Structure formats: structure tokens, C-alpha cells
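[1] My questions are about this predicted structure, shown below with the sequence.
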Amino acid sequence: MLFQDNQRVVFIGDSITDCGRRDLYAPFGNGYLSLVRAFVTARQPDTRLTWLNHGISGDTVRDLSARWEQDVVEARPDWLSVMIGINDIWRAFEDQPDQAVPIDEYESTLRALLTRAVEATGCRLILADPYLIEPDRNEPQRAETDRYGKVVASLATEFDAVHVACQEAFDRVLVSSDASDWAEDRIHPNLPGHAVLADAFLNAIETVPSAGE
């Protein structure tokens, strides 16, 4: 696994990352991040890591930009995990087009934020796709989500980041299940849905060698 002793691992994103980390489920939330932390700890009990959850429900890349210095740069991560984009997309489908983030702005803003983080802290990146738990790839919101996911995949290559293919992970389970098995609203996962995300994260990070290997 890629993490080394005494590293700081910072996660930032929207409600999927937040998951109550600021109230009932402080400090890690009760979602995929907590599951990833638990399994990494179990598999590497001799590796002491500091985990920080900086997800905030409702965020888009615009919101991340406003808090990037405090929540990322000042946190001094060794590893930074970013999952953002769901709100950027769906608000265009929920009669809030002024709050949706067009794909060009999404890409340029995310690239600038990642560049700032790497240049300021020297961190390595984990980039997770936005997703929609919807099997019909021609459904308009799903099709748009796939476009934004391609942006994340491209940025992962550009920044030599670990890429977590969240949409692909849900597509795999949707072959033999219904979307409602994983989330009531196609977006906010139940516990099995968060396990799908956590499994995708673990598979991604376990295939990356740590420094020196």
C-alpha cells in the first residue's frame, strides 16, 4: 500500500465525503472515508497515519476554491484525496443553473486547485470521479456525469495521481442490482453504497507502490 508511517491523509469534497463529520459522526463521518481508514488501519497497524476529513455538504469546485488555503494548503497533506463534481452537475438538473458549474470552469478550477496544492505542499493526489448511480448511460444527468468523470480521469493522468473510478465501481454492481439498493436518490449512498466507494479506493491505493519500492 502507498501510505508511509507518519503521513497526513486529507480528504476534501462534498456531502459524500462529509457524511456527518461535523456533528453526529465526528471527526471522520460515517461514509467511505471512515471505511477506508478502518481497513487501512487494520491492514497496516504499524503505520501511524493522521486522517483529516474536510468534506462539506453541498460544495462545488467554487466552494473548494474559497476554502482551499485553509483546508488544504494549511493542512499540509502528504496525500490529498479529492472527490468533487456531483453538485456541480446536478444543480443544472434541479432548476438551479446559476449554481451549476459548467464543465470548462470545473476543469480549469480543479486544475488550478490541484496545482496550488502540489506546489505548496508537495503532496501526492488521489482523484475520485463524480458519479450517478444510474445504469442508463443515455439518461441526461448520467451522460453529463460521465463527461465530468472524463475530466477527472484526464487530470489524474496529468498529475500522476491515483485515480478512483467511482462510476465504474457502481456500474459493476448495477449489472446485477438496482440503483435503489445503493442509494435512495442515486447520489447519497447507504452503507453498502459507501462500501462500493471504499472498495474502489482500496483497490486503487493498493495497486500503487509506496516510495522506494
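    That came in fine, so what should we check first? Numbers count the residues shown, from 1 in each chain.

[2] contacts and neighbour counts: CA atoms only from here.
    Will do.

[3] Could you report the separation of Val40 from Arg147?
    Counting by C-alpha to C-alpha, to the nearest Å, the gap from Val40 to Arg147 is 31 Å.

[4] Contact partners for the most centrally placed residue in the chain?
    Nearest to the mean C-alpha position of the chain, by C-alpha atoms, centre = their mean, lies Met83 at 2.2 Å. Counting by C-alpha atoms under 8 Å, 6 or more residues apart in numbering, Met83 makes contact with 12-14, 17, 127-130.

[5] Likewise for Leu125?
    Here Leu125 is in contact with 79-82, 159-162 (C-alpha under 8 Å, 6+ apart).

[6] Buried residues, the strand or helix carrying Leu113. List them.
    Applying DSSP states H and E as the criterion places Leu113 in helix 103-121. For helix 103-121, burial by neighbour count (16 or more other C-alpha atoms under 10 Å) applies to 103, 106-107, 109-111, 113-114, 116-118, 121.

[7] Second structure follows, compare the two:
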Amino acid sequence: MRVVLRFLQIFLITIPMLAMRQDKPVRVIFFGDSITQAGVGPTGYITKVGEMLKASGKDSQYELIGAGIGGNKVYDLYLRLEDDVLSKKPDVVFIYVGINDVWHKSSSGTGTDADKYVKFYEALIKKMKAQNIRVIVCTPTVIGERNDNSNAQDGDLNQYSKLIREISSRNNVELLDLRKAFGDYLAKNNPENKEKGILTSDRVHLTEAGNKFLAEKMLEALVK
């Protein structure tokens, strides 16, 4: 009888704990640069992901956290990984970095060489996977919206996007190919071949339409 009572006690304690664990929302961190920093604003892409989740009745299932800092490159993310990501115990992390690694090569001479970009990026993934975090890597988007491959940094962006695709395959992590998604969209929606004003306000940072488009892609990757 005592054994039965003890079993019932354990059962009654365990069931509520399991229920609480199952009801805990999925913690998602968006890790990146100024595009992600702006993502938590009123019309930012992270805010819009939250609105889309709410519209589908799933907002209680996810906790969204922005961890973007303007000007960041991949090694900046590595330096703040512990404080801004790992300490928060996320379930999912989107890594979205690369624009400044490419852009700053020409603007200030402080970009990131391809080999260093790969090393820091894979070090980020290794540390996250060690904590059983679901990692989703994103290719960099655009520095200029011309759709004929005539933007000044298109060559580097294509190269670094290729590196991200290879990193995804080599490290067995999910890929969100934003470079391709933005390119496909602009091919259809930029008939005048404008440099900006479709998805970006200044060739890089997003318009409200750009934030909405990015949010849709992020959400598709998150809930698939």
C-alpha cells in the first residue's frame, strides 16, 4: 500500500511539471546587425513575425527576442554570443549577418575576409549546437536592389551566400536563403531596375514592405 501511495504522490507531482514544460513557449533569438536591431521597432520584421503568429493564434507558443546591434560583423556576434544568446537559453537562433562583413570592405576597409568569416561563423554554430539549440543560418540579402547583378557588392554577396550554403550543409543546420528570396522578388517587382525603394530605403535597411517580406520568410523557416 505504501508503494502505491508513494507512486501516486510522484505521479501527482510529475504530471503538472510535465504540463508546465510543454506549455513553455519556444524561445527564438534573432541574432544580427542593424537590420535585426531595427527588427524590434513598430514596423520591424521581428514585430511583424509576432503579429503574424498572433493572427494565426500561435503567439503564445513563441517568445521572440531581437539581438541585433548596428554595424556588427560575424566576429562581433562571436564576442557577444555568451551574453546576448547563450545566457538566455534559446530554443532557436536565426543567425543573420554578413552585410557589414561585405559592405565595410569598401566603405571603411574593415570588412571580413572570406576565410575568417567562415571560421567565426562555424565557431558560432559549434557553441550553439553544444547547447542543443536549433540553428537557422541566413544568407545576406542586398546592398542595392538592381536586379541585373550590377550592384557594386553583388559579387561578394554572392560569394558569401555560397559560403553560408556550404556552412549549412557541412554543419547540418537549416538554411534560410534570403539572398535568393530577395533576388527572386526583385526580379519580379523591380521592372525599372531601381537601386532602392522596393524592399530597402537606402539599398540595405528595410522599408515596411521589406520588413513584411523578411518576416514572412523568417516565419516560414521557423514553423516548418
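    Sure, I can see it. In this text, all values refer to a predicted model and were calculated from it rather than measured experimentally.

[8] Need the TM-score from the superposition.
    Once the chains are laid over each other, their TM-score by TM-score structural alignment, normalised by the length of structure 1 reads 0.83; 195 aligned residues with a C-alpha RMSD of 2.0 Å.

[9] so can I have CSV of the contacts of Met83 of structure 1 showing neighbour count and secondary structure?
    Listed next are the contacts of Met83 of structure 1 as CSV, based on neighbours: other C-alpha atoms under 10 Å; DSSP: H, G, I helix; E, B strand; the rest coil:
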residue, neighbour count, secondary structure
Ile12, 23, strand
Gly13, 25, strand
Asp14, 23, coil
Thr17, 27, helix
Leu127, 25, strand
Ala128, 27, strand
Asp129, 25, coil
Pro130, 26, coil
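
[10] and the counterpart of Ala165 of structure 1 in structure 2, what does it touch?
    The alignment partner of Ala165 of structure 1 in structure 2, by TM-score structural alignment, is Asp177. Counting by C-alpha under 8 Å, 6+ apart, Asp177 of structure 2 makes contact with 138-139, 161, 165.

[11] could you redo the last one with a cut-off of 6 Å?
    Contact analysis of Asp177 of structure 2 by C-alpha atoms under 6 Å, 6 or more residues apart in numbering lists 138-139.

[12] Which stretches in structure 1 count as helices?
    Counting by DSSP state H, structure 1 has helices at residues 15-18, 32-43, 61-68, 86-90, 103-121, 140-158, 166-174, 191-206.

[13] What residues does Thr50 of structure 1 make contact with?
    Here Thr50 of structure 1 is in contact with Arg8 (C-alpha under 6 Å, 6+ apart).

[14] Same question for Ser81 of structure 1.
    11, 125-127.

[15] Asp18 of structure 1 now?
    Here Asp18 of structure 1 is in contact with 55-57 (C-alpha under 6 Å, 6+ apart).

[16] let's go with 7 Å and repeat that
    Residues counted as contacts of Asp18 of structure 1 (C-alpha atoms under 7 Å, 6 or more residues apart in numbering) are 29, 53-57.

[17] Mind putting the helices of structure 1 into TSV with distance to Asp5 of structure 1?
    Output for the helices of structure 1, formatted as TSV (distance: least, C-alpha to C-alpha, whole Å):
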stretch	distance to Asp5 of structure 1
helix 15-18	24
helix 32-43	11
helix 61-68	25
helix 86-90	33
helix 103-121	18
helix 140-158	24
helix 166-174	27
helix 191-206	15
